[in-house]
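Student: can't give you the sequence, but here's the structure:
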């Protein structure tokens, strides 16, 4: 396992739509392990393969590790198949846009299907922060960054602050 470099916006790979994982081969296992190590080192709660330059539909998350024991989840070919009507606005950070928080509205729960490293298919309702984190990481697999989820005024303010830090 190794810590990989996290790409920062506006790197073009962050705008790419990722390809499905066809086979859970050793390179996919190694990528998942590297993503987890990189996420924990960052320290973040989620990380998509595209954020380290690998354009495959894979992300990892661990939404509770900062409060307790680690409980990593590896999501291969994730897909949200149902969303709650209830929505909430929350501040989101992104390891690819360091130092920036954006106020993003999302469904508060989602039903997501994914495959784990053992080839088992999961079909679960994610709620609260887990739902928000999964949606954020899934956005990365579709070439969407937080800046694409805010209105023009918020985007302009974020870009002014972000560009000032470069």
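Tutor: The structure has been received and is ready for your questions. None of these values were measured; they are calculated from a predicted model.

Student: Could you use CA atoms for every contact and neighbour count after this?
Tutor: Noted.

Student: which SSE is residue 80 in?
Tutor: strand 73-83 (DSSP states H and E).

Student: check which helix or strand covers the residue nearest the centre of the chain.
Tutor: Nearest to the geometric centre of the chain sits residue 137, at 1.9 Å (CA atoms, centre = their mean). If you go by DSSP H and E, residue 137 is part of helix 128-141.

Student: So which elements touch that helix?
Tutor: Contact here means 3 or more CA pairs under 8 Å, 6 or more residues apart in numbering; DSSP states H and E; on that basis helix 128-141 packs against strand 46-48, strand 58-61, strand 101-107, strand 109-115.

Student: Tell me the helices and strands packed up against the third one.
Tutor: Translated: strand 101-107. Other elements packing on strand 101-107 under the criterion 3+ CA pairs under 8 Å, 6+ apart are strand 87-93, helix 128-141, helix 152-165.

Student: now with 7 Å?
Tutor: With contacts taken as 3 or more CA pairs under 7 Å, 6 or more residues apart in numbering; DSSP states H and E, strand 101-107 sits against strand 87-93.

Student: what is the orientation angle of the strand it packs on with strand 109-115?
Tutor: 60 degrees (axes from the mean of the first three to the mean of the last three CA atoms, to 10 degrees).

Student: Run through who's touching strand 87-93.
Tutor: When contacts are defined by CA atoms under 7 Å, 6 or more residues apart in numbering, strand 87-93 is touched by residues 100, 101, 102, 103, 104, 105, 106, 107, 108.

Student: Can you tell me which of those residues are buried?
Tutor: Members of those that pass the buried threshold by neighbour count (16 or more other CA atoms under 10 Å) are listed as 100, 102, 103, 104, 106, 107, 108.

Student: Second structure follows, compare the two:
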């Protein structure tokens, strides 16, 4: 396993639509292991493959708290089915938009169809933080960032600050 660099906005790679995975094999499991290690190191609760520069429809997550046993989840080629009409506001952040948080409105519940770590088809009924996280990460697979759900003014302010931080980091 290896910790990989996380791409941050406004990198154009984050706007790419990820490609479906043909099969779950040892190479893909190795990618998912690297993603999980990278996510834990960041630290974060979810990571899409595109965030480490791999445009594949793969997500890893772990919503366990610091004092709980890890509960890694792996989603290959996830699809959202039956999102609820009931909407909820949640404060979101993102490893690709570091140090910025804001409220985003999303369906409170959804059903997700996906392949697991072993390539078996699964269906998961998600609500609360799990539903928010899976929808947030699935946005990445479509080239969408959580800041795209904010007003244009907020989004532009955040991107301007990120660009400035990147220029300062590159200069030092």
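Tutor: That came through, no problem. Computed from a predicted model, the values in this text were never measured in an experiment.

Student: Chain neighbours aside, what residue packs nearest to the residue nearest to the centre of structure 1?
Tutor: Of all residues not flanking residue 137 of structure 1 in the chain, residue 48 sits nearest, at 5.6 Å (CA to CA, 6 or more residues apart in numbering).

Student: what residues are up against that neighbour?
Tutor: Here residue 48 of structure 1 is in contact with 58, 59, 60, 137, 140, 141 (criterion: CA under 7 Å, 6+ apart).

Student: before we move on, what about residue 13 of structure 1?
Tutor: Contact criterion CA under 7 Å, 6+ apart gives 50, 53 as the residues in contact with residue 13 of structure 1.

Student: quick one: secondary structure of it?
Tutor: The local conformation at residue 13 of structure 1, judged by DSSP: H, G, I helix; E, B strand; the rest coil, is helix.

Student: In structure 2, what residue corresponds to it?
Tutor: Residue mapping for residue 13 of structure 1 onto structure 2 gives residue 13, with TM-score structural alignment as the criterion.

Student: quick one: its match from residue 119 of structure 2, how far?
Tutor: Distance check for residue 13 of structure 2 against residue 119 of structure 2: by CA to CA, to the nearest Å, it reads 26 Å.

Student: Tell me if I'm right that residue 117 of structure 2 and residue 77 touch.
Tutor: No. The pair formed by residue 117 of structure 2 and residue 77 falls short of the contact definition of CA atoms under 7 Å, at 11.3 Å.

Student: hmm, back to that, any chance of the contacts of strand 87-93 of structure 1 in CSV, plus distance to residue 24 of structure 1?
Tutor: As requested, the contacts of strand 87-93 of structure 1 are arranged in CSV below (distance: CA to CA, whole Å):
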residue, distance to residue 24 of structure 1
100, 34
101, 34
102, 34
103, 35
104, 33
105, 33
106, 30
107, 30
108, 30
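
Student: ok, those residues vs residue 160 of structure 1, which is closest?
Tutor: Each of the contacts of strand 87-93 of structure 1 was scored against residue 160 of structure 1 by CA to CA, and residue 100 proved nearest at 10.7 Å.

Student: excluding its backbone neighbours, what's nearest the closest one?
Tutor: For residue 100 of structure 1, ignoring the flanking residues on the chain, the nearest one in space by CA to CA, 6+ apart is residue 93 at 6.0 Å.

Student: For the one you found, give its distance to residue 156 of structure 1.
Tutor: With distances defined as CA to CA, the gap from residue 93 of structure 1 to residue 156 of structure 1 amounts to 16 Å.

Student: Comparing these two, which shows the higher neighbour count?
Tutor: Neighbours per residue, other CA atoms under 10 Å: of residue 93 of structure 1 and residue 156, the larger number sits with residue 93, 18 against 13.

Student: counterpart of that one in structure 2?
Tutor: Using TM-score structural alignment as the criterion, the counterpart of residue 93 of structure 1 in structure 2 is residue 93.

Student: Run through the residues that contact residue 115 of structure 1.
Tutor: Under the contact definition (CA under 7 Å, 6+ apart), the residues listed for residue 115 of structure 1 are 75, 76, 77, 121, 122.

Student: Tell me where the longest helix sits in structure 1.
Tutor: Counting residues, the longest helix in structure 1 under DSSP state H turns out to be helix 26-41.

Student: quick one: the nearest residue to residue 101 of structure 1 once chain neighbours are set aside from residue 30 of structure 1, how far?
Tutor: Residue nearest to residue 101 of structure 1 in three dimensions, not counting chain neighbours: residue 93, with 4.7 Å by CA to CA, 6+ apart. Taking CA to CA as the criterion, residue 93 of structure 1 is separated from residue 30 of structure 1 by 26 Å.

Student: quick one on the thing from earlier: the inter-axis angle of the helix holding residue 137 of structure 1 versus strand 101-107?
Tutor: Orientation note: helix 128-141 of structure 1 sits at an angle of 100 degrees relative to strand 101-107 (the same axes, to 10 degrees).
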